[in-house]
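# Structure for the following, please:
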Amino acid sequence: MLDSETRKRVFWLLKRLTSYSLWAKKRDAWEVFAKAFENAVWTWPKNDPERMDADLLPRIYETLSLYNKGLEELGKGRRFVWRTGESLDVVMDRTGMVRNFLYTHPDYWERGSQTAPYPVKVEVLNRLLLASRYEGDYAPLEVPFIPRMSARYSSPGALLDPERYRYQFYQLPYPVFPAEIPDVPATTDLIISSGQRVPVDGIWEPVTVEREKAFGLVPTGVKSVANNGCFNYLVNDTKAPNVRGQWNEAESRTECVGTHWRLLWEDTRYKDGVIPDESTYFREATPAKQTTALAGDIEVNTGEVCPVSGLWAPKGYDRGPVRFVVGAVMSDLLVADVLGEQKAHWVVWHLVKAD
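As a prediction, this is how the structure comes out:
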């Protein structure tokens, strides 16, 4: 966090993750998913092994209602909606639950976790659900000031490392930074300690404070302030969190320690009821120029997105090639078992011929 470019990127990302526009996009994507899920509940055959659980519907629409309630307040600059138990905090809890219990077939799920790529029909719904998710979207949520809990971000890698956006069965889009990232504002004189009430919404920097001492004994005034970790977004009237300390070998855990927090930027957005143009937060990555690939050069798994339009063949199976277009979800493969029953198999697809 001493590198200027790193500081600018983290600051820009935290403003993006706490913007009205990002949370509005999350809400809109959730509505699309909700309608698609409801349609699946009412139209997929009752004997369909991929049938959706109707018991999730009330929770899905309750979440949409909470999104609407939270965005109405956020659009007026009222950020208490991210405090524990408030609307957008509850939204994140409910969306996580729906994501974890979307499809509980034992071949694909165990104890709240996906264990294998979903069947194609389920994966289509899953992709709609994931469209409402952004890496780091927990950034503004209150961290309860209790033992063993620390600020959400201890290092910039948690926000900037592309590997943090990759998961076992899917990948979240990495943000596209502007060519010229605005500078981090000049530091302020407002400093609080872990456990104290946060006086204003905004982005805060953990710092160590060294004080001058009268005759080397009694602290008098501040001598120096130095960075002590990654910026975090803190909401007004919550308690400033601790930060991660050293690893405790005896208890096999990282200790949480107190720190000072210095205000970098007070968030006063939307208090006038105006939502500015925030499109710069959602630039699309420039697609790489597609090149002709040789057979077998590119391989993707069932459930992943097709990177190149063309003919693809399942690796290890004597089947003819299938055409997939770029952006489509790669399907599984129906294979007959010893009794002749057709069952879906996860496969590796390799490119035979690009369009």
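# rest of the way, CA atoms for contacts and neighbours
Fine.
# pretty sure residue 50 is in a strand, no?
No: assessed by DSSP: H, G, I helix; E, B strand; the rest coil, residue 50 does not belong to a strand; its assignment is coil.
# any idea what sits nearest it, other than its immediate chain neighbours?
Excluding its sequence neighbours, the residue lying closest to residue 50 (C-alpha to C-alpha, 6 or more residues apart in numbering) is residue 122, at 6.7 Å.
# The one you found and residue 103 touch, don't they?
Yes: between residue 122 and residue 103 there is a contact under C-alpha atoms under 8 Å: 7.4 Å.
# Can you check which residues contact both of these two?
With contacts taken as C-alpha atoms under 8 Å, 6 or more residues apart in numbering, residue 122 and residue 103 have residue 50 as neighbours in common.
# What ranges does the stretch 101-250 of the chain have for its helices?
With DSSP state H, counting those that start in this stretch as the criterion, the stretch 101-250 of the chain has helices at 120-130, 157-160.
# Mind checking these for the one nearest to residue 183?
For residue 183, the closest of the helices of the stretch 101-250 of the chain is helix 157-160, at 17.0 Å, according to C-alpha to C-alpha.
# on that earlier part again, counting neighbours around each, name which of residue 122 and residue 103 comes out higher.
Neighbour tally, residue 122 and residue 103, criterion other C-alpha atoms under 10 Å: the higher count belongs to residue 103, 23 against 18.
# Now for that one: which residues touch it?
Contacts of residue 103 (C-alpha under 8 Å, 6+ apart): 50, 52, 53, 109, 122.
# mind checking how far it is from residue 121?
11 Å (C-alpha to C-alpha, to the nearest Å).
# Please apply the same query to residue 266.
Taken as C-alpha to C-alpha, the span from residue 266 to residue 121 is 45 Å.
# again, but for residue 14
35 Å.
# Can you pick out the residue with more neighbours from these two?
The neighbour count for residue 14 versus residue 121, taken as other C-alpha under 10 Å, is higher for residue 14 (20 against 13).
# which element is the more buried one on?
helix 4-17 (DSSP states H and E).
# Equivalent analysis for residue 277, please.
Counting by DSSP H and E, residue 277 is part of no helix or strand.
# residues of stretch 130-146 that come out buried?
If you call a residue buried by 16 or more other C-alpha atoms under 10 Å, then stretch 130-146 has these buried ones: 130-145.
# one more to line up against the first:
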Amino acid sequence: MNQSIASNGILLPTDVERQQIFYFLQRLSSVTAWRRIFEYYKAWADCTENSVREADRQGWADRTGVTESDYVLILKGLAHCEEGVVRLGKGDKRVFKFDANGEFEMASRTLSHWASMKTRIEEGENGIDEPHTPLWAEFKTTLTALHDAWEECSYQILEPRYLDEPALTIYNSWLRDELKSMPFPAVLPAVPDPLDNTFVRTNEYTPFSGIWEPIEAAPKKNSLLRLFSADPKPQPPFKIMGAMNYLHGGSRAPQIKFSVPGESIRSDTTWRLLWRDDRYTDGRIPEQEQSYRFTEPRTELAQNYSIALAKETVWAESGSAVPVGGTWLLESDLTTKIVLQKGERLPLYQGREVRWVLAEDRVA
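From the prediction side, this is the model:
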């Protein structure tokens, strides 16, 4: 195929678009992508901690819109996200599923709650005592950045809540336009064409996590006929029926949803395994991931939100660039101090990340 064509009215990707879809499914399911998301989650949690601390310092604990209990739930979400990244880095793809192994699904719950809450507050449906909620603007900024980064990857990769939903990646005009705006390397890897083929039909259990492509195959025999002979195995050349998808090992293969002029149709299909996802089981990250680029959030965070500026108190954590020059004291031991210029980074203390507080002799 050299152009998008219609086969029996079904819109199909071009050869180049197939390469692009294969590449971005690998990218969105990579440990590189989810480590990046974890950093946005941590920035949001850090900002929340600073907000709660400042509200407590000001005596606003009963008035702030971001409470200590909110912070605890966000920390639990962060812990699930971190566990998901750790397990994914060891090759465990079950973290993408919607079950007891689904660390990313559990991490998404608090995020989804606050993303919805932020929208309701902005639309006036819910209220918040903003004057007594420290760092509310920063809280929203870090939340939005995390939400946008999360949506970029999760929409095509995480197993949906309802298992009768069709496959997530659908080839249509929207995806075609998205592919045009995505970052790709100058030379895209070829789509694998395995000789030893593995197939799975809709509602059968998928044997491996990886990238599968829907193909045209003979209809499944009824149960009586299958007593006498097995279903025929598809033979090349294979005729594709839509966009490839990232499917999850141990889950039932989904239906496909495809576009025809004027409508979308769901149908059972046969999936062909193009690429089994066995990344990271050897402890290595493929070199290809060094070139991965992402589109969300559209703007990077303007500052490191592990820094909190209060009217009278300035504190920051190890690794942060100090916003104000002067003497910085170790929060847990005020006799330990260092002198830094604005922009220099706060060090670890005895090999650990710690919190530092700015003394009075600050320098602008």
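# before we move on, the earlier item: mind picking the two most distant members of the buried residues of stretch 130-146 of structure 1?
Checking the buried residues of stretch 130-146 of structure 1 with C-alpha to C-alpha, the most distant pair is 131 and 145, at 31.1 Å.
# sorry, back to before: any idea which of the buried residues of stretch 130-146 of structure 1 is closest to residue 83 of structure 1?
For those, the nearest to residue 83 of structure 1 is residue 142 (5.0 Å; C-alpha to C-alpha).
# so what corresponds to the closest one in structure 2?
Under the alignment (TM-score structural alignment), residue 142 of structure 1 pairs with residue 159 in structure 2.
# residue contacts, the residue lying closest to that match once chain neighbours are set aside?
Once flanking residues are discounted, residue 159 of structure 2 sits nearest to residue 97: 4.9 Å by C-alpha to C-alpha, 6+ apart. Residues in contact with residue 97 of structure 2 (C-alpha under 8 Å, 6+ apart) are 105, 158, 159, 160, 248.
# Residue 185 of structure 2 too?
residue 291.
# What distance do you get for it to residue 270 of structure 2?
From residue 185 of structure 2 to residue 270 of structure 2 the distance is 31 Å (C-alpha to C-alpha).
# likewise residue 40 of structure 2?
38 Å.
# swap in residue 17 of structure 2?
Counting by C-alpha to C-alpha - residue 17 of structure 2 and residue 270 of structure 2 are separated by 21 Å.
# the more surrounded of the two?
Counted by other C-alpha under 10 Å, residue 17 of structure 2 and residue 270 do not tie: residue 270 has more neighbours, with 27 against 20.
# Leaving out chain neighbours, which residue sits closest to the aligned partner of the more buried one in structure 1?
Counting by TM-score structural alignment, residue 270 of structure 2 lines up with residue 260 in structure 1. Nearest non-adjacent residue to residue 260 of structure 1, counting by C-alpha to C-alpha, 6+ apart: residue 193, 4.3 Å away.
# The one you found pairs with which position in structure 2?
For residue 193 of structure 1, the residue aligned by TM-score structural alignment is residue 201.
# what about that match, neighbour count?
Residue 201 of structure 2 has 21 nearby residues by other C-alpha under 10 Å.
# That one touches residue 251, doesn't it?
No: using C-alpha under 8 Å, residue 201 of structure 2 and residue 251 do not qualify as a contacting pair, with a distance of 11.9 Å.
# Now do the helix or strand where residue 112 of structure 2 lies: distance to the chain's middle.
Using DSSP H and E, residue 112 of structure 2 sits within helix 103-122. Between the centre of helix 103-122 of structure 2 and the centre of its chain there are 13 Å (C-alpha atoms, centre = their mean, to the nearest Å).
# and if you look at stretch 69-77 of structure 2?
Per C-alpha atoms, centre = their mean, the centroid offset for stretch 69-77 of structure 2 relative to its chain is 19 Å.
# again with stretch 249-267 of structure 2
23 Å.
# okay, how far is it across it, tip to tip?
Termini of stretch 249-267 of structure 2 sit 21 Å apart (C-alpha to C-alpha).
# likewise stretch 327-337 of structure 2?
First-to-last distance for stretch 327-337 of structure 2 - C-alpha to C-alpha - comes to 7 Å.
# matching residues in structure 1 for that stretch?
Stretch 327-337 of structure 2 maps onto no residues of structure 1, going by TM-score structural alignment.
# And residue 208 of structure 1, what's its match in structure 2?
Aligned partner of residue 208 of structure 1 by TM-score structural alignment: residue 216.
# so what's its match up against?
Contacts of residue 216 of structure 2 (C-alpha under 8 Å, 6+ apart): 238, 239, 240, 241, 269, 270.
# quick one on the thing from earlier: wait, the match of residue 142 of structure 1 sits on residue 250?
No: judged on C-alpha under 8 Å, residue 159 of structure 2 makes no contact with residue 250 at a distance of 11.5 Å.
# Where do the strands of structure 2 begin and end?
Taking DSSP state E to define them, one finds strands in structure 2 at 5-7, 10-12, 199-201, 210-215, 245-247, 256-260, 263-267, 270-276, 308-309, 314-317, 326-330, 333-340, 355-358.
# Please identify the most buried of these.
Of all those, strand 245-247 carries the top mean neighbour count, a mean of 27, counting by mean count of other C-alpha atoms under 10 Å.
# mind checking how far residue 51 of structure 2 is from residue 58 of structure 2?
11 Å.
# Which residue, neighbours along the chain excluded, lies closest to residue 60 of structure 1?
Going by C-alpha to C-alpha, 6+ apart, residue 60 of structure 1 has residue 34 as its nearest residue, at 6.3 Å.
# dump the residue contacts of the one you found.
57, 60, 61.
# ok, and the contacts of residue 97 of structure 2 in structure 1?
Counting by both residues aligned by TM-score structural alignment, their matches' C-alpha atoms under 8 Å, structure 1 reproduces these contacts from the contacts of residue 97 of structure 2: 105, 158, 159, 248.
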